[in-house]
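Peer 1: Sharing a model that was predicted from the sequence below.
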Amino acid sequence: MDMFMTAEFWIAVGQIIMIDILLGGDNAVVIALACRKLPARQRTQGILWGTAGAIVLRVVLIFFALTLLKISFLKLVGAALLIWIGIKLLLPEDEDEH
């Protein structure tokens, strides 16, 4: 619980959140496509609420991810799964499995 009180923790969380928001440009495209046929007033509200919802959801999910990364050996399990997926992608496919 003491880690939540340090400045380094909150700086790291802030950096992760800002990077995530900056790289989330695909959200803007999806929101724009969803709101394109709405009347002007509803379009503005849809864009504002959609953007706010996307940002809040990202922040909440980042906190969950940070909490999960504190679990012992979770990074090791994740690395093993990524290696397994990489090996499966590199192996030739059987063409009879259709």
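Peer 2: Structure's in. What do you need?
Peer 1: going forward, measure contacts and count neighbours with C-alpha atoms only.
Peer 2: Will do.
Peer 1: Quick one: list the elements packing against the longest helix that the chain contains.
Peer 2: Longest helix of the chain, by residue count under DSSP state H: helix 40-68. Contact partners of helix 40-68 among helices and strands, from 3 or more Cα pairs under 8 Å, 6 or more residues apart in numbering; DSSP states H and E: helix 7-23, helix 25-35.
Peer 1: try it against this one:
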Amino acid sequence: MPELSVSLNKIWIHRTEYLKVVEVREGSRQKFYSYTYTVKSRMGWLPCVRWDNYEQQPHVDKYDENGALLEQRPCREKELAEVVKLVKIFRRNLSAMDISQL
């Protein structure tokens, strides 16, 4: 039986923005991923957008300025490099976009 491995990383986008990365692999196969774009506000660090495949259903979550979930939409599987590129290009505009189509 292949071994499970969990990786946790933080990729800084700007001094007040980072991407929190959680990946679970079974051997060479990715079982789970969660990429959360997080921004600093007066209330601390809050999630803005999260891509994940919880229960093998890829989707994107959008959060409001208080960190409360606004909506969840299905999307296609995302690779970390693709998410980093999207976040670096669109940054704080992500919350106003229909990112499930990107």
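Peer 2: Looks like it arrived, so ask away. Not measured: the values here are computed from a predicted model.
Peer 1: Can you calculate the TM-score here?
Peer 2: Scored against TM-score structural alignment, normalised by the length of the first structure, the superposed chains reach a TM-score of 0.25; 44 aligned residues with a Cα RMSD of 4.3 Å.
Peer 1: Let's have the helices and strands packed on helix 40-68 of the first structure in TSV, adding mean neighbour count and distance to Val60 of the first structure.
Peer 2: Output for those, formatted as TSV (neighbours: other Cα atoms under 10 Å; distance: least, Cα to Cα, whole Å):
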stretch	mean neighbour count	distance to Val60 of the first structure
helix 7-23	12	10
helix 25-35	13	16
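Peer 1: Now render those helices as a markdown table, adding distance to Leu89 of the first structure.
Peer 2: Listed next are those as a markdown table, based on distance: least, Cα to Cα, whole Å:
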| stretch | distance to Leu89 of the first structure |
| --- | --- |
| helix 7-23 | 26 |
| helix 25-35 | 26 |
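Peer 1: Show residues contacting stretch 54-62 of the first structure.
Peer 2: Stretch 54-62 of the first structure is contacted by residues Ile16, Ile17, Asp20, Ile21, Asn27 when judged by Cα atoms under 8 Å, 6 or more residues apart in numbering.
Peer 1: Show residues contacting the strand or helix carrying Lys85 of the second structure.
Peer 2: Lys85 of the second structure is located in helix 80-90, with elements delineated by DSSP states H and E. With Cα under 8 Å, 6+ apart as the test, helix 80-90 of the second structure has contacts from Ile13, Leu19, Tyr35, Tyr37, Leu94.
Peer 1: just to confirm, which helix or strand has the first one in it?
Peer 2: Secondary structure from DSSP H and E places Ile13 of the second structure in strand 4-14.
Peer 1: Report all helices and strands that that strand contacts.
Peer 2: strand 17-26.
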